[in-house]
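> no sequence for this one, just the structure:
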């Protein structure tokens, strides 16, 4: 399953998330690719494409994401409910704000999206 996490104009948050995922033991082997902007934002980091291969990947990503969001909030790097960028998850035609979800809720959402088979994004 391929998901996309949007920068929403906050490249710094997204770069921080990418770094976090690359150093987290549970997510360091996930396929994570950057998506750069075209046109006036050419070269700007706009999103991360993340490939989750199986249920363990989903659980590890959910835990790493929520941990990252919590650390950023504790460090004052974003609003009280998490970083401004990296809050929106896109899978197929669905876009969901995940900035408030617990790791269990996020893992459940990802499992449901994976089983729904949204077109054009499944691996």
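Received it, and whenever you're ready, just let me know what you need. All values derive from a computational prediction rather than experimental measurement. Numbering: from 1, shown residues only.
> contacts, neighbours, all on C-alpha from now
OK.
> list the buried residues of stretch 87-94.
Of all the residues in stretch 87-94, those buried under the rule 16 or more other CA atoms under 10 Å are 87, 88, 89, 90, 91, 92.
> another one to put next to it:
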């Protein structure tokens, strides 16, 4: 598997606390999905910084599966209502997930299992 980069954000900036909570959850995973860091994306026209995003670099085939299982487990444990957006860096494919059901996890796996356009550089 070639390296794959995903950004995870929130659909509503009011839910950034949930995003940071999910980051801590991923960071404490026994078998993390890959390299995980919390970053800030600039917001156009804003002088006050940006929105938090989770930057995930998947380096092995089970990384995506580990990420989706961690997501589902976190949703069930926290009962979060935040809609999270998962975006693949190579081609901008974005999937918004509002729940941690098996169907939502399968949607993530199907969407990101297909190879994207190779990243530049």
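Noted; the coordinates are in hand. What you are looking at is a predicted structure, and each value in this text was computed from that prediction instead of being measured.
> tabulate the buried residues of stretch 87-94 of the first structure in TSV, adding columns for secondary structure.
Converted to TSV, the buried residues of stretch 87-94 of the first structure look like this (DSSP: H, G, I helix; E, B strand; the rest coil):
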residue	secondary structure
87	coil
88	strand
89	strand
90	strand
91	strand
92	coil
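> could I get those as TSV with distance to residue 34 of the first structure?
TSV is the format used below for the buried residues of stretch 87-94 of the first structure (distance: CA to CA, whole Å):
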residue	distance to residue 34 of the first structure
87	16
88	15
89	14
90	14
91	16
92	17
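> what's the closest of those to residue 46 of the first structure?
residue 88 (11.5 Å; CA to CA).
> once you drop chain neighbours, what's closest to the counterpart of the closest one in the second structure?
Counting by TM-score structural alignment, residue 88 of the first structure lines up with residue 85 in the second structure. Nearest residue to residue 85 of the second structure, sequence neighbours excluded (CA to CA, 6 or more residues apart in numbering): residue 96, at 4.2 Å.
> what helix or strand is the one you found on?
Taking DSSP states H and E as the criterion, the element that holds residue 96 of the second structure is strand 94-97.
> show me what that strand is packed against.
Helices and strands touching strand 94-97 of the second structure, by 3 or more CA pairs under 8 Å, 6 or more residues apart in numbering; DSSP states H and E, are strand 84-88, helix 102-113.
> change it to 6 Å
strand 84-88 (3 or more CA pairs under 6 Å, 6 or more residues apart in numbering; DSSP states H and E).
> could you pull out the strands in the first structure for me?
With DSSP state E as the criterion, the first structure has strands at 2-6, 31-36, 45-51, 88-91, 94-97.
> okay if I get the ones you listed as CSV plus distance to residue 22 of the first structure?
Formatted as CSV, the strands of the first structure follow (distance: least, CA to CA, whole Å):
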stretch, distance to residue 22 of the first structure
strand 2-6, 15
strand 31-36, 8
strand 45-51, 11
strand 88-91, 18
strand 94-97, 22
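> what's the straight distance from one end of stretch 30-46 of the first structure to the other?
Counting by CA to CA, to the nearest Å, the length from the leading to the trailing residue of stretch 30-46 of the first structure is 19 Å.
> now that stretch: buried residues?
Result for stretch 30-46 of the first structure [16+ other CA under 10 Å]: buried residues 30, 32, 34, 35, 44, 45, 46.
> next: stretch 91-104 of the second structure.
Neighbour-count burial for stretch 91-104 of the second structure, counted by 16+ other CA under 10 Å, picks out 94, 95, 96, 97, 99, 100, 104.
> ends of that stretch, how far apart?
Terminal residues of stretch 91-104 of the second structure are spaced 21 Å apart (CA to CA).
> which outside residues touch that stretch?
The contact list for stretch 91-104 of the second structure, computed with CA atoms under 6 Å, 6 or more residues apart in numbering, reads 72, 75, 83, 84, 85, 86, 87, 116, 117.
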